[in-house]
Structures are given as structure tokens and as C-alpha cells.
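**Student:** one predicted model, sequence on top.
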Amino acid sequence: MSILYIDESGTDALKKSTDIREGNSKYFIMAGILIETKDLEDAFYRFDAIKDKYFKDKIFELKSSFKNLHFKEEYSKFNQNELKQTIKTEVYSAIQETNCLLFGVQINKVPLCDKGILKNKNETYHLAFLNILRAVLNYKKSHANNDNIIIMLDSRENQHNKRMYKLYREAVEQHSEQLKGFNSRDFSPTLNFVDSSYTFGVQLADFVAGALWRGVEKDDKKYSRMLKEKFPTNNGEFVKFSYIVVPEF
């Protein structure tokens, strides 16, 4: 059995202009990190060791945005920006060394909005859920992988969770042709909402999504390049296989 932890980066709101001053991202990224249950303990301790090394309390949600951090006293005199970059590099190195697989969906909202394909922000998540599942199914089929997969997503307020659940189910039920092979034997039929403060896999998914988003939104590919080798490939290519760029039509 494996667990697919999912998180996203960027805003889901519609965007018809490339003006960055709007405060609404051009790209929406959904990322997944797939870990077999036998590898969970090793993955957890790699990540936990980093938090234990640098922070006063390691039981908190460490996000790639690096907000609201409380470092140990011995790091108080360090340059904060340099320290954050050091920790980020250690986190992405830990993901590199972990026995896991990565998946991603890239949605450029501007052309999709211009052509009327994205009409509301729910459709952003709908497309993302559909294609993250397609990416995982591509891998499962090509590698004859029969592991059952449980999907875990960061829990927020009840209204948001209900919205995510409905959009996930709609993506599955309305696109059965694109998701051939998707069934309860391979995937949990529902989303499982978890508290990310206590679920390290969701925190790692946040780091993956953050790296992918910065790579396309800000052209900062330092960390996305570190993760490239963790994406399954087909004939040496991961784009359109485990990393799906939603067509801009």
C-alpha cells in the first residue's frame, strides 16, 4: 500500500491578465508525493531530523513559504535569509534521498481564462485533480504497479473540505474514459483529510508544489531541478507522463 500526499501552490482564482501587481498567480500547481507504507518511517525521520535540528518545537507545519518560524537560540545570530535557504536545501535533499515518487500538474490560467475554458475557480481544482490522477495512473499502468493508494489532502475549514471532496468526485465521475483503471482496488474512492501540522507527507507535498510553482511563476528553478529525478519517466521523459502541463488550447 502507498499514500499519495497532495498539496497545491498558487491561487485558484481566475486570471485574465499577466500583470503581477494583481496579486493573483498566473500558474496553479498541484503536486503529489507517493510513498509506500514500508518507507514512511524512513521518510518521516529524515524530515523530522531537520525540524529537530533548527526549530524550538518540531511539532508544527513547516511550509515552503517559511512563515512564522521559531528557530533555536543558537541560530538567532545567523543571517535569516541564508539560514532559510540552507534549511530549504536540506529539505529538498531529504526528498531526493527518500524512496518516493513525485507527480505534478501545471495550469497556466491566463490562456485558459481567455478562451473561456476556465469559467470559475472550481474548474481550476477540477482540472488539477483530474490530471494528478492521470499522472499517477500513467505510472501505475506502465510499471504494472498494483499497490493500493490512499490519497491524503490538507484539511482546512469544513466548507473548503466539502468543496474539495465534491470537486475530486466530479473529476473522477465525469472523466471515466481518461481515468480508465481508476477503481477502489487501486485508489481509495474518497479524499482523506488530515491535519498537516501532524502529517509530514502533506508538508513534503507543499515543498514539492512550492518548488514547481516558483519554477514557472518566478523562473526560479533551483529546487525544481533538484526534484526532477524523482518524477517517473516514460522513454526518458516525465512531461506529459508524471508531470502534466494542462493544454492551453
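**Tutor:** On my side now, so go ahead.
**Student:** rest of the way, CA atoms for contacts and neighbours
**Tutor:** Will do.
**Student:** select the longest helix from this protein.
**Tutor:** Using DSSP state H to define each element, the chain has its longest helix at helix 121-142.
**Student:** helix or strand next in line after the longest strand anywhere in the chain, which one?
**Tutor:** The strand spanning the most residues in the chain, taking DSSP state E as the definition, is strand 27-36. Heading C-terminal from strand 27-36, the first helix or strand you meet, by DSSP states H and E, is helix 40-54.
**Student:** quick check: buried residues in that following helix?
**Tutor:** 40, 43-44, 46-47, 50-51, 54 (16 or more other Cα atoms under 10 Å).
**Student:** second one coming, line it up with the first:
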Amino acid sequence: MHLLFVDESGTPPKPDHDGQAYFVIAGLVIPEDRWIGMREKLIGLKRASGYRGEVKWRFFAPNNKDLDNPMLGWDQQQKNEFRDRVFSIITGTKSCNIIACASESRTAYALGNVNSQEDLYFRTYKPITERFQYFLQDITRASGRDTLGLIVADHRGKGDDDSMRLRHERLIRESGKYTSQYSNFIESLFFAPSHMSVGIQLVDMVAGAIWRAQAHNDRTWFERLRPSFRSSATGQIDGFGLARFPKAGWQGVVLN
């Protein structure tokens, strides 16, 4: 079985937002037999570095002075070295894969069927579920054995979680045309608080790196993670490991 941990970077802009803004949801696929090893590596890294608490992308910002930031007092070089070692846990686990989607707010709202922040959130999430299913199908065909998957998302709040779970369930179960497409999924959508989930903490870092590349054209950490993206046989990421919503009319940089 494969676990897909999901988290976002940024906030879905409101329909009346002035200008183009980007929102990213990232997924990190971890095979069940690799989860314990990755957990032990992250715990060991925290202990060796004197890092106490959960790992979050926003803590690495040069001017972040949040009282709950475990890196208060660290200089930027120390932060970057620690971040690089966190990313090494992901890229060093060859069976891990990144599947993500970036949305472009003004382009999305111009479609006419995206009318709220909740709509934009779910439409950015949906391509990840599709590519996770393709990923599981590919492994099933290659191995000759059914390969199943389960999705775990970051807990945002009861109202948000309930709405997201309902939309996910409708996508997976209620429409006959979707049922066969998601035949490798187990159960429904699960939620976990980030401070209690190694997978959510790791994918938070992934989402932040992608958002930084998409919104600010800073590809430093995106390139660090590039080997772990799901890709085509020719190494293409766009459309395989990183979807765009909406693809038609996309105005920004295409990450590949």
C-alpha cells in the first residue's frame, strides 16, 4: 500500500482578488514499508540538530520570528543546511514520489465554474487524486499485483475538513463515471494534525518549495526536490508530477 500525504502552501485567493495569485497543493507518496525509516530519519535529524517541534516551511523565512519557531536564533545558513537534510530524506528514498498541482487564481475564476475559495481549493486537489490513481495503476500493471493507496491530508478545521471529505467522497463514489477511475483507493479521505504526522510535515516542505518556484520564480528548493517528482518516460514533470489548473489559458511560468 502507498500513503499519499497532502498539504497546501498559500491561501486560495478570493474571487475579487486583485491580480494573479498562485496556490499549491502538494502530495508526497510514501510506500508503507518506507514510512518507518523516513520517520526515524526525521526524528534523528531533529535530535542531532536540537530542533524541537514540527517542521514547517514558513519557519525557514529569514524574518520569521514566531515564538513557536524551533529555529529562533539560527542564522540562514543553519536553516538552509537543516532544510537540505530534510529534503535529503525525501530524495534519498527512491520509492517516494511527489505529485502536486498549482492553480492560477485569475485564470481559474475566469472559467465560470470556479466561484469560491472552496471551489478553487478542491479543483487544485482533484488533479492530485487523478495522478495518484495513475501512479497506482502503473505499479499494478508493472507488478501484476493490485496496489492500493490511502490519502491523508493536513487537518485545517472541522468545517473545512467536513466539506473537503464530502467533496472527496462525491468525486470517488457517487458518480459512476469516476468509480472505475479510482478503483485503487482505500476508504475515504483521512485528516491528521501536522504536529502529529511526519508525512504532513514533509509534504508541507514540498508544497512550500513548489509555491516559491511558481509564485516567485525561485527554483532553488524546487530543483533540490526535482528527482522525486513523478515524471514521464522522458523525464517530463509538467502534467505528470506537477499539474496546472487550469491548464488552458495558463499565464505563468511552466515548471518542468
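**Tutor:** Thanks, I have the structure now. Since this is a predicted model, take the numbers as computed values, not measurements.
**Student:** now what about the TM-score between them?
**Tutor:** Scored by TM-score structural alignment, normalised by the length of structure 1, the superposition of the two chains gives a TM-score of 0.84; 234 aligned residues with a Cα RMSD of 2.3 Å.
**Student:** give the aligned range of the longest strand of structure 1 in structure 2.
**Tutor:** Structural correspondence for strand 27-36 of structure 1: residues 22-31 of structure 2, per TM-score structural alignment.
**Student:** so how far is the matching stretch from its chain's centroid?
**Tutor:** Here stretch 22-31 of structure 2 is found 1 Å from its chain centre; the criterion is Cα atoms, centre = their mean, to the nearest Å.
**Student:** and that stretch against structure 1, how far off on average?
**Tutor:** Mean deviation of stretch 22-31 of structure 2 from its aligned counterpart in structure 1 after superposition (mean Cα distance after the TM-score superposition for structure 1): 0.9 Å.
**Student:** so which residues of structure 1 form strands?
**Tutor:** With strands called from DSSP E, structure 1 shows them at 2-9, 27-36, 101-108, 149-154, 192-194, 243-245.
**Student:** would a markdown table of these with mean neighbour count and distance to Asp206 of structure 1 be doable?
**Tutor:** Output for the strands of structure 1, formatted as a markdown table (neighbours: other Cα atoms under 10 Å; distance: least, Cα to Cα, whole Å):
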| stretch | mean neighbour count | distance to Asp206 of structure 1 |
| --- | --- | --- |
| strand 2-9 | 24 | 5 |
| strand 27-36 | 25 | 8 |
| strand 101-108 | 25 | 12 |
| strand 149-154 | 21 | 10 |
| strand 192-194 | 15 | 14 |
| strand 243-245 | 21 | 16 |
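**Student:** go through the ones you listed and name the closest to Val216 of structure 1.
**Tutor:** strand 27-36 (7.3 Å; Cα to Cα).
**Student:** and that closest one with strand 149-154, angle?
**Tutor:** Between the axis of strand 27-36 of structure 1 and that of strand 149-154 there is an angle of 130 degrees, by axes from the mean of the first three to the mean of the last three Cα atoms, to 10 degrees.
**Student:** against which helices or strands is strand 27-36 of structure 1 packed?
**Tutor:** With contacts taken as 3 or more Cα pairs under 8 Å, 6 or more residues apart in numbering; DSSP states H and E, strand 27-36 of structure 1 sits against strand 2-9, strand 101-108, helix 121-142, helix 200-217.
**Student:** can I get the ones you listed in TSV including distance to Glu170 of structure 1?
**Tutor:** Converted to TSV, those look like this (distance: least, Cα to Cα, whole Å):
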stretch	distance to Glu170 of structure 1
strand 2-9	17
strand 101-108	18
helix 121-142	7
helix 200-217	23
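**Student:** and these: which comes nearest Arg163 of structure 1?
**Tutor:** Going through those one by one, with Cα to Cα as the measure, helix 121-142 comes closest at 8.3 Å.
**Student:** which residues does the most centrally placed residue in structure 1 contact?
**Tutor:** In structure 1, the centroid-proximal residue (Cα atoms, centre = their mean) is Ala31; its distance is 2.3 Å. In this structure, Ala31 of structure 1 makes contact with 6-8, 102-105, 132, 205-206, 208-209, judged by Cα atoms under 8 Å, 6 or more residues apart in numbering.
**Student:** again, only using 7 Å
**Tutor:** If you count contacts by Cα atoms under 7 Å, 6 or more residues apart in numbering, Ala31 of structure 1 has them with 6-8, 103-105, 205, 208-209.
**Student:** show me which of those residues is closest to Thr199 of structure 1.
**Tutor:** For these, the closest approach to Thr199 of structure 1 (Cα to Cα) belongs to Ala205, at 10.4 Å.
**Student:** what's the spacing between that closest one and Lys16 of structure 1?
**Tutor:** As for Ala205 of structure 1, its distance to Lys16 of structure 1 is 28 Å (criterion: Cα to Cα, to the nearest Å).
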